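K.L.:
Structural data only, the sequence is not supplied:
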């Protein structure tokens, strides 16, 4: 049966690099998980086994650690841009680089010790970014995952379609909780324009997502999703697309009547599965959707 080679890529995944910057007794931490994927003129290695165009994945790993020393890590985005430019610019067979990065946060522990170098790992969310470069065009998609949020009121769900299998009761005052996965695409196009202030941009988008979730009187999680994406677009001119994945972390009122107790929206069962999964993209008018639904 005739076959042909389709899209392909290779690289070194999940390079765990921690960079300590020492400013006297005050230290700063950047803790990244970096995955490199390269593609280009790679037919021969698949069809004949020739490695003539293959930069070893071990070399990509070494490059990540060397760049952490040589360039430092100002931000996940800036570090990924350095790597992508290097791989595409230094190896002729490599036509495209995709750098995916997860960043793990640390907070300082106040101590009586001299210096400022004690930290505790934060557990609120993981920061993400994906940089793609083909030698001419850039795409930067940043984001976060595992950010758990809850409104204990100001949420309803009623007026939905009902059929013979529907058992869910309408709710006019419910808990709304979700675990936010968000990705947002910057309209930065390359070196001919200044890069956004990546650290400030992340903090600002995160704040806008949280503010919109908290401020929206929600009749559905879909409504909250659109409000969150719209708030980012209204406040960040450098963002053209926001894609959100919001699992509904259901909280069901417990029936306490068998015990002679009234449950006035006070005691809930937190159910982890199955769960409703609400996903959607919010786009600036005139922009095209480029963040994949799945990858």
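P.N.:
Arrived safely, thanks for sending. Everything quoted here is computed from the prediction, not taken from an experiment.

K.L.:
From here on, just use CA atoms for contacts and neighbour counts.
P.N.:
OK.

K.L.:
got the end-to-end distance for stretch 108-122?
P.N.:
End-to-end distance for stretch 108-122: 10 Å, by C-alpha to C-alpha, to the nearest Å.

K.L.:
Show me the helices in this structure, by range?
P.N.:
Remark: helices assigned in the chain by DSSP state H are 43-47, 57-70, 76-90, 198-215, 221-235.

K.L.:
nearest to residue 165, of these?
P.N.:
helix 221-235 (21.7 Å; C-alpha to C-alpha).

K.L.:
Any buried residues in that closest one, and which?
P.N.:
By neighbour count with 16 or more other C-alpha atoms under 10 Å, helix 221-235 contains the buried residues 221, 224-233.

K.L.:
For residue 138, give me its contacts.
P.N.:
Listed by C-alpha atoms under 8 Å, 6 or more residues apart in numbering, the contact set of residue 138 reads 131-132, 188-190.

K.L.:
ok, back up a step: want to try CSV for the helices of the chain, with distance to residue 183 as columns?
P.N.:
Compiled in CSV, the helices of the chain are given as follows (distance: least, C-alpha to C-alpha, whole Å):
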stretch, distance to residue 183
helix 43-47, 32
helix 57-70, 23
helix 76-90, 13
helix 198-215, 10
helix 221-235, 10
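
K.L.:
The structure to be compared is supplied as follows:
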């Protein structure tokens, strides 16, 4: 039975691009996930395997990064228009370009500190053994980012170490935290749970934003210590923090520099990632009931 080629397209899906523009001490952040699909005169590649009309999908990825640097990201819509026009007008065989963009919103915490807007999940676990209560609460998926004031250098090296030392980097993580309350029932008044949660979260965010970080471990400890120091009702807090790596894109092949002081473009990697875990406790406090503070 004869067959014909129907609707078809190809491209690069989910290119993560982060653009940081520094306006003095105030930084502006754009975080996009860009998917491009191209279609046009593509019969030959399907029928004979000829790639003559095929612009590599790797090229579409590179174009996203280069355009982010060269043109900036005024808005997701404007950026998509620039990309679509480029592909259709620069490649004769391409008749249509579809650009889908997801933009991730960030809430400003300070000049260069941000929290992903409206993402975290609040959790709690209540245990009662007939005589004592134990309440463990916390949050997960609270994404935070500092666009500067973070370094990572002076680490141990061996023959397999290739990571370059960084003296000005993006630091980002998804905060997963569980904290154990000192309240155990008896005649003690219950804490104001809602206020305690909001205040613990506020101190976590403020500590993250205020810390000039030489390691994610250092930021973790400052966050935990700040909660313990400011919230008397909380005795222990455990963290699981994935290091959400942002790597500077190599733009030299396109004749572009990528200096952090001049609107750097980053690739936001999702895996593999470093995973930093630790517990911060109030000295001299032990749980009356064995507690599982697993954060993941």
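P.N.:
Cool, got the structure. Being a predicted model, the structure only gives us computed values, none of them experimental.

K.L.:
Alignment lookup: residue 219 of the first structure to the second structure.
P.N.:
Matched by TM-score structural alignment, residue 219 of the first structure corresponds to residue 214 in the second structure.

K.L.:
count of neighbours near that match?
P.N.:
18 (other C-alpha atoms under 10 Å).

K.L.:
ok, for it, nearest residue in space, not its chain neighbours?
P.N.:
With sequence-adjacent residues excluded and distances taken as C-alpha to C-alpha, 6 or more residues apart in numbering, residue 214 of the second structure is closest to residue 151, at 4.8 Å.

K.L.:
same thing with residue 15 of the second structure?
P.N.:
residue 34 (5.0 Å).

K.L.:
can you name the residues of the first structure that the helix or strand encompassing that neighbour overlays?
P.N.:
With secondary structure defined by DSSP states H and E, residue 34 of the second structure is part of strand 26-40. Under the alignment (TM-score structural alignment), strand 26-40 of the second structure falls on nothing in the first structure.

K.L.:
Summarise which helices and strands that strand is packed against.
P.N.:
strand 15-23, strand 94-103 (3 or more C-alpha pairs under 8 Å, 6 or more residues apart in numbering; DSSP states H and E).

K.L.:
what's the following helix or strand after the last one?
P.N.:
Scanning forward in sequence from strand 94-103 of the second structure by DSSP H and E, the next helix or strand is strand 106-108.

K.L.:
which outside residues touch that next one?
P.N.:
Residues contacting strand 106-108 of the second structure (C-alpha under 8 Å, 6+ apart): 29, 114-117.

K.L.:
Name the nearest of these relative to residue 248 of the second structure.
P.N.:
Distance to residue 248 of the second structure across the contacts of strand 106-108 of the second structure (C-alpha to C-alpha) is lowest for residue 29, with 14.7 Å.

K.L.:
quick revisit: out of the buried residues of helix 221-235 of the first structure, which comes closest to residue 62 of the first structure?
P.N.:
Using C-alpha to C-alpha, the buried residues of helix 221-235 of the first structure come closest to residue 62 of the first structure at residue 232, 36.6 Å.

K.L.:
so the closest one makes contact with residue 211?
P.N.:
No: in this structure, residue 232 of the first structure is not within contact of residue 211 by C-alpha atoms under 8 Å, at 10.0 Å.

K.L.:
returning to what we had before: tell me the contacts of the residue nearest to residue 214 of the second structure?
P.N.:
Residues near residue 151 of the second structure by C-alpha under 8 Å, 6+ apart: 166-169, 213-215.

K.L.:
Map it onto the first structure.
P.N.:
Under the alignment (TM-score structural alignment), residue 151 of the second structure pairs with residue 156 of the first structure.

K.L.:
Likewise for residue 137 of the second structure?
P.N.:
Correspondence of residue 137 of the second structure to the first structure, assessed by TM-score structural alignment: residue 142.

K.L.:
picking up where we left off before, residue 31 of the first structure: which of the helices of the first structure is closest?
P.N.:
Judging these by C-alpha to C-alpha, what sits closest to residue 31 of the first structure is helix 76-90, at 9.4 Å.
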